[in-house]
Structure formats: structure tokens, C-alpha cells
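Chemist: Below are the sequence and a predicted model for it; my questions follow.
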Amino acid sequence: MKLLTLIRHAKSSWSHPHLSDHDRPLNRRGRHDAPMMGLHLKTRHLVISRMLSSTATRAVQTATLIAQPLDYPTDKIQTLTTLYAASARQLLEVIRQQEDGDHLALVGHNPGISELAAQLANTSTHDMPTCAVLQLKFDLSHWETIATHSGHIQFYDTPKHAFNQ
């Protein structure tokens, strides 16, 4: 059995027009929501084997702020340039290349992360707003064998529903 936790980065700032899209940081709401989501996920007793993040500033900040309350070592977050602006197909390829840890968390961007969720889940999924988390369970032994529409939704959380914003 494998668990895949898909996380869309938290709300980012548009107040720095001189920054590239890749370098945009989280805004105040994002800096609030990400650690709150980490605390919320801690109540679900998540034990992550590996966390991957896009190299975009807002994704790395989200990964770090979620990892801390989960006691996941932030220096173990693996950043991949291929996750920035990745399509669902590209994200799936990254997942298939992973070693066989039992619980993989992936922090990325829309539209790819929402499209991947829709492709992997065996039922319909919601679009993933900022800082949304979707966990899927797969009956497989190796990530390389992950198939579309084979994931069983374990939970879907958004900041609005997780801590009643």
C-alpha cells in the first residue's frame, strides 16, 4: 500500500511586480494557512516518507511550513525544477521515478496538481484551491506501477474547511 498526499502551494503574493513568477513568496494569508494546515494534518497522524516540492519560492515555503508541525525534517524536502509548471503527465512521471517509501507528499501548482488528482482518483475530485491537501491510497508495492483512476481518496482538506476560515 502507498499513500500520496498532493498539496497545492499556499496563497502567494502579487505585490512584488519586479519578481518573476517563480520567485513570488507567500502572502500573509499563505504564511498563516500553511502552518495551520500542517497542524491540522498532524491530527491525522501523517508520517511522510518523502516530501517533494517545486523549486518556486511559494512552494518551498509551503512545504517547509507544513513539514515543521509534522516533524518532517525540512532539510529532507527535495526540491525539483521539474515540478514547477508541470503538467499532470509530468508529475505522474516524477512519482513513478520515486523510491519505494510508503508515503509520498508532493507540493506543486495548478493546473497540474488538480489535473493529477482528477487522473489518479477513482472518483471525481474537487479543484484544489491554494493550500488544499488531497490524500490518495493505492494498492501497489512500487511507485513505478501507479495507474490512473486507481487512487482511493482518504481525505480532502482546504484551509476554509479545515479551520473554518
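Modeler: Everything's here; your move. Residues are numbered from 1 along each chain as shown.

Chemist: switch to C-alpha atoms for all contacts and neighbour counts from now on
Modeler: Will do.

Chemist: which parts of the longest helix belonging to the chain are buried?
Modeler: Longest helix in the chain, counting residues (DSSP state H): helix 28-42. Using 16 or more other Cα atoms under 10 Å as the burial criterion, the residues of helix 28-42 that qualify are Gly30, Arg31, Asp33, Ala34, Pro35, Met36, Met37, Gly38, Leu39, His40, Leu41, Lys42.

Chemist: Against that first model, consider the following:
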Amino acid sequence: MKTLTLLRHAKSGWDDAVARDFDRPLNTKGRRAAGMIGRHLRQSALEFDRVYASPAVRVMETLDEVWDGYGRRREPVWDQRMYLASAATLLDGIVRLPDAAARVLLVGHNPGLEDLVLKLARASAFRDAVAEKYPTASVAELTFDVDHWSQVIPGGAVLTRFVRPRDLDPTLGPDTP
């Protein structure tokens, strides 16, 4: 059994004057949401053998806040290929994951993460919710009944969890500052 947890970076600040999209930081709401997701991961007793993440500033800051809420840090493998990666690029990396890692956390960007969930997950209410929208700082957990990551195929996952920040705190919904 393999478990893949996907975390979209938290809400970033479009008001900050940065030269490159890569350098955009989180805004205040994003920091709050990421910390809340970290606490949720801890309360849900989720564990990760490995963490892979885009090296974009907003992903790094998301992980800092998540780890603060989670109560301990996991050092990620920073992978430039994950920056704004497509579902196909992400899947190419997943099938190459080391088999010793049973529970992997991937932290990145949309639309790649949303497209990846839709590509991998079987039909379910959670999948329908992802298809509607995969908001910032949301977590999707996929399980695969396989022994090797190379056996992961489209439609082969059960989407066991989809949590949005607003599910944990309504003030983190889309219509609140």
C-alpha cells in the first residue's frame, strides 16, 4: 500500500512587488490557512516518509507554517521540476519514487495538483469536490493498492481525504479577507 498526500501551497500575496512569480510570498490569510492545515495533519496522525516540494518561495513559506502547526519538521527534497508542473510531469516523478517510502507528501501548484488528483482518483464525492475547485492550502490524500510506485496508474487511486482550509475554519473561505 502506498499513500500520496498532495498539498497545494497556501494563498500568496499578489500585492507584493516581486520581479518573478517564483518569488511571490504568502499573504496573511495564507499563513493562517497553512498553520491550520499543519494542525489538522497532526490531529489526523498523518505521517510522511518523504516530502518533495517545489522550491518556489510560496511553497517554502507554506511548509514553514505547516510544520509549525504540525509540531515538527520534515526536510523536503526541493525539486525545481515541480514548479508549476503539469500532472504528467508530476506522475512521471511519482512512478520513480523510492519504494522504501510508503507515505509521500508532495507540495506544489495548480493546475498540476488538481489535474493529477483527477487523473489518478476513482470516482467519489471527494473527487467531485476536487473537480469543482482545489483551493490554496488544500490537502488531498490518495491511496494505491500497490507495492511499488512504478505500479501507480491513472484511475488506480482511492481519494481518501480532501480537506480545504474553509472546512476547518469558515473564515478561511474564499469570500473572507
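Modeler: That came through fine. These numbers come from a predicted model, not from an experiment.

Chemist: Work out the TM-score between the chains.
Modeler: Put the two chains on top of each other and the TM-score (TM-score structural alignment, normalised by the length of the first structure) is 0.94; 164 aligned residues with a Cα RMSD of 1.3 Å.

Chemist: Among the buried residues of helix 28-42 of the first structure, which one lies nearest to His149 of the first structure?
Modeler: Proximity of the buried residues of helix 28-42 of the first structure to His149 of the first structure was ranked by Cα to Cα; the top entry is Leu41 with 24.2 Å.

Chemist: ok so, going back, other SSEs contacting the longest helix of the first structure?
Modeler: Judged by 3 or more Cα pairs under 8 Å, 6 or more residues apart in numbering; DSSP states H and E, helix 28-42 of the first structure is in contact with helix 57-67, helix 159-162.

Chemist: quick revisit: from the buried residues of helix 28-42 of the first structure, which single one is nearest Lys137 of the first structure?
Modeler: So of the buried residues of helix 28-42 of the first structure, ranked by how close each gets to Lys137 of the first structure (Cα to Cα), first place is Leu41, at 15.8 Å.

Chemist: Could you measure from the closest one over to Leu106 of the first structure?
Modeler: 14 Å (Cα to Cα, to the nearest Å).

Chemist: just Ser54 of the first structure next, same as before
Modeler: Ser54 of the first structure is 8 Å from Leu106 of the first structure, by Cα to Cα.

Chemist: Which of the two has more residues huddled nearby?
Modeler: Leu106 (27 against 24; other Cα atoms under 10 Å).

Chemist: what about Val57 of the second structure, how many residues close to it?
Modeler: The local packing of Val57 of the second structure (other Cα under 10 Å) involves 17 other residues.

Chemist: And Val18 of the second structure, by the same measure?
Modeler: Val18 of the second structure has 12 neighbours, counted by other Cα under 10 Å.

Chemist: One more: Arg96 of the first structure?
Modeler: 16.

Chemist: got it, and Ala101 of the second structure?
Modeler: Neighbours of Ala101 of the second structure under the rule other Cα under 10 Å: 16.
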